[in-house]
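Asks: 3D model of this:
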Amino acid sequence: MDTLNPNWFLRARLKTRQLLLLIALDDHRNIHRAADELHMTQPAASKQIKDLEEMLDVRLFDRLPRGMEPTIYGETMIRHARMALTSLSLAHDDIVALKAGLTGQVEVGVIMTPAMALLPRAIADVKAQAPLLRIGVHMEHSSLLIDRLRRGTLDFMIGRILERDDSLGLIYEELTEEPACAVARVGHPLLEQDKLAIGDMVNLPWILPPHGSILRHRFDMMFRKAGYEPPSNVVDTTALLLVTALLQQTDSLHVMPLEVARYYASLNVLAILPIELPCRMDAFGIIRQKEHLLAPGAELLLASVRSAAAAMY
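Replies: Down below sits the predicted model:
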């Protein structure tokens, strides 16, 4: 494939309708249904795709008996088409925001630990400055949030990059590491001891993240390195509502990020056990797309997150 100049799309006279057609084909995988959605004829839709393929000198879709399947080149163009149209759809909101003060919409993704203290602090600061700014918060695992970030449905996220390939095209600003701690119900007998050891907790019931999770692996390795088999009396769950209910009704223990535990301890829902665990999660940070221009409201929230992190960590 010939190297395209940075402004190839100007030379190609790339049309918004072609971007919409790429997305419709990705959604329907059928040229007839995609054309119908855009009120085009099927031949016109086919010509639009053919023109784009000729300009790029690649095949964007495989024509199959039952429809059309995007190639790796097609998937790349579809991803960028979604991001471009998302950016265009927000342009009007940005203009209005600049004219009338900060309004509009910000979409941010976050994992559990920064959702407990860091992000609420940043949001409170932003709302004091721009009360009309609408802030959408999505709390999920990092891998799912990164997928949404790449699709253009998030302005930025606070989470982890777990695989090297996940970092392609992204900017990562590390904020802090995430130590873990052991917790129990308020009034648990172990809280009467001044200091605990790993061996004191081997034969007790535990509520743990399921096998396959990073925290569960490091929890198990913590016991093995201390010369013990990991606890066998275990309930596997990540549902915090169930975890807190089980803690209050039993003598079970639980392992969770220290910042999350401090939040629940401040509400007297649980207590942190007197032991410093040699067990921690990977660091998390701010993740955003390279060369992605943020709206004014998103820039304000991002700056507030950085400021709150500097004060907290």
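Asks: Every contact and neighbour count from this point should use C-alpha atoms.
Replies: OK.
Asks: where exactly do the helices run in this protein?
Replies: Here the chain has its helices, by DSSP state H, at 8-11, 16-28, 31-37, 42-56, 72-100, 112-116, 118-129, 142-151, 214-225, 240-249, 258-266, 296-312.
Asks: Would you reformat the ones you listed as CSV and include distance to Ile198?
Replies: Listed next are the helices of the chain as CSV, based on distance: least, C-alpha to C-alpha, whole Å:
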stretch, distance to Ile198
helix 8-11, 61
helix 16-28, 52
helix 31-37, 60
helix 42-56, 60
helix 72-100, 48
helix 112-116, 24
helix 118-129, 30
helix 142-151, 30
helix 214-225, 7
helix 240-249, 19
helix 258-266, 17
helix 296-312, 29
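Asks: Using TSV, please lay out these together with distance to Ile207 and mean neighbour count.
Replies: Compiled in TSV, the helices of the chain are given as follows (distance: least, C-alpha to C-alpha, whole Å; neighbours: other C-alpha atoms under 10 Å):
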stretch	distance to Ile207	mean neighbour count
helix 8-11	55	12
helix 16-28	41	19
helix 31-37	49	18
helix 42-56	53	16
helix 72-100	40	16
helix 112-116	17	19
helix 118-129	26	17
helix 142-151	22	19
helix 214-225	10	16
helix 240-249	7	14
helix 258-266	14	17
helix 296-312	29	18
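Asks: Here is a second sequence; please produce its structure as well for comparison:
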Amino acid sequence: MTADITFQQFCNWLKLKHLVLIDTLARTQNMHVAAEQMKLTQPALSKMLRDLEDMLGFALFERLPRSMKPTELGEQVARYAQVTLNDTKNFVAQINKLRKGGHGYLKVGTIFAATFNVLPEAITLTKEQRPLLSIEVVEQTSDNLLQMLKRKEIDLMIGRFTEDHYRQLFDFRSLGPEPFVLVVNPRHPLATARAIDPAELSRWPWILYPSGTPIRARIEQAFHEHGIPLPDNTVDTISMPTFLQLLQSGPAVAMLPAPMVQPHLDTHALCQLDCAFAVAALDFGIITRKDDPLPPAAAMFSETLLALYARRNP
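Replies: The predicted structure follows:
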């Protein structure tokens, strides 16, 4: 039986160029393309891969006629390589910022609704304390953000769990429930109607969040509970500008987070429908990797967000 690799051996063997090789080959699944991207000759790349597989004691890739597919163990190593390289890229970016007198780099993932709530104020307060801190905001759906957080492409996220198994990987600090409202443009035939029968809703076009998102699941559940069919005429999007443009340009209906549409309700650009059709408010909050302490800037930003929500919702 082959002896286990010790931690010290692993540290002595493995170099970042090995991780770059594994990540590049896993993405391209082509030796020639990987060699070009790494600016190496194909024989040099092949030798590096053979040496690495000899050190690890197992094959990382299947040698197929036209591709290099990761083995089952190779997929595990490729995931490790991707996470480690992303972590290293973030570290290099922070070091360069610090060398220039800055205060590091913070990358926050957020669902679209949060950008209409206290996120801008939290960023402003954080920048007041660390004016040279670079902050990047990535707007995406929760399912995409969770994958980015897992791969260490973002420091933290503001969103929701889309599946229960994520609770084993991440910590969640609630920012509170987020209500949803049913809206149309003011010219819509339903805009001035009272006590609208929910069954009437399936007759109209709908703009929906994509399948797999928490709000989409809640809306589909609401249709089921009211015993009415899902609308046939739909557009799926995660873009708030697209939601607004489609609502304004036609007789569409949408269920959107209240903080996101409140300014449009205040200016009468949109109308909230008087209808019993509703979805339960969804809790959202700050999600971070378990057993992975936040960098100081991310921890300060997180506490600022929590304090702002607590102040607004005593």
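Asks: Which of the helices of structure 1 sits closest to Pro205 of structure 1?
Replies: helix 240-249 (10.2 Å; C-alpha to C-alpha).
Asks: With structure 2 overlaid, report how far the closest one is off on average.
Replies: Aligned to structure 2 and superposed, helix 240-249 of structure 1 gives a mean residue distance of 3.8 Å (mean C-alpha distance after the TM-score superposition for structure 1).
Asks: what sits up against that helix?
Replies: Ala184, Arg185, Val186, Ile207, Thr237, Ser252, Leu253, His254, Val269, Leu270 (C-alpha atoms under 8 Å, 6 or more residues apart in numbering).
Asks: again with stretch 167-187 of structure 1
Replies: With C-alpha under 8 Å, 6+ apart, stretch 167-187 of structure 1 has contacts from 161, 247-248, 250-259, 261, 268-273, 275-277, 279-290, 309, 313.
Asks: Please list only the buried members of these.
Replies: The neighbour count (16 or more other C-alpha atoms under 10 Å) marks 161, 247-248, 251-259, 261, 269-273, 277, 279-280, 284-289, 309 as buried among the contacts of stretch 167-187 of structure 1.
Asks: among those, which are in strands?
Replies: 253-257, 271-272, 280, 284-289 (DSSP state E).
Asks: what about the longest strand in structure 1?
Replies: In structure 1, taking DSSP E as the definition, the longest strand is strand 170-184.
Asks: Now do the contacts for Ala276 of structure 2.
Replies: Contacts of Ala276 of structure 2 by C-alpha under 8 Å, 6+ apart are Ala195, Ile196, Asp197, Pro198.
Asks: circling back to that earlier point, just give me the closest of the ones in strands among the buried ones among the contacts of stretch 167-187 of structure 1 to Leu10 of structure 1.
Replies: Gln289 (23.1 Å).
Asks: Quick check: the residue lying closest to the closest one once chain neighbours are set aside vs Leu85 of structure 1, distance?
Replies: Spatial nearest neighbour of Gln289 of structure 1, chain neighbours left out: Leu170 (4.5 Å); criterion: C-alpha to C-alpha, 6 or more residues apart in numbering. Separation of Leu170 of structure 1 from Leu85 of structure 1 (C-alpha to C-alpha, to the nearest Å): 19 Å.
Asks: do the same with Ser304 of structure 1
Replies: From Ser304 of structure 1 to Leu85 of structure 1 the distance is 27 Å (C-alpha to C-alpha).
Asks: do the same with His254 of structure 1
Replies: Using C-alpha to C-alpha, we find His254 of structure 1 at a distance of 45 Å from Leu85 of structure 1.
Asks: Leu215 of structure 1 too?
Replies: 38 Å.
Asks: same question, Gln129 of structure 1
Replies: 29 Å.
Asks: Next, count neighbours for Gly57 of structure 2.
Replies: 13 (other C-alpha atoms under 10 Å).
Asks: show me the contacts for the equivalent of Leu208 of structure 2 over in structure 1.
Replies: The alignment partner of Leu208 of structure 2 in structure 1, by TM-score structural alignment, is Pro209. Pro209 of structure 1 makes contacts with Leu215, Arg216, Asp236, Thr237, Thr238, as judged by C-alpha under 8 Å, 6+ apart.
Asks: which of those show up in structure 2 as well?
Replies: Counting by both residues aligned by TM-score structural alignment, their matches' C-alpha atoms under 8 Å, structure 2 reproduces these contacts from the contacts of Pro209 of structure 1: Arg216, Asp236, Thr237, Thr238.
Asks: Closest one of the contacts of helix 240-249 of structure 1 to Asp147 of structure 1?
Replies: Closest to Asp147 of structure 1, out of all of the contacts of helix 240-249 of structure 1 and judged by C-alpha to C-alpha, is Thr237, at 23.8 Å.
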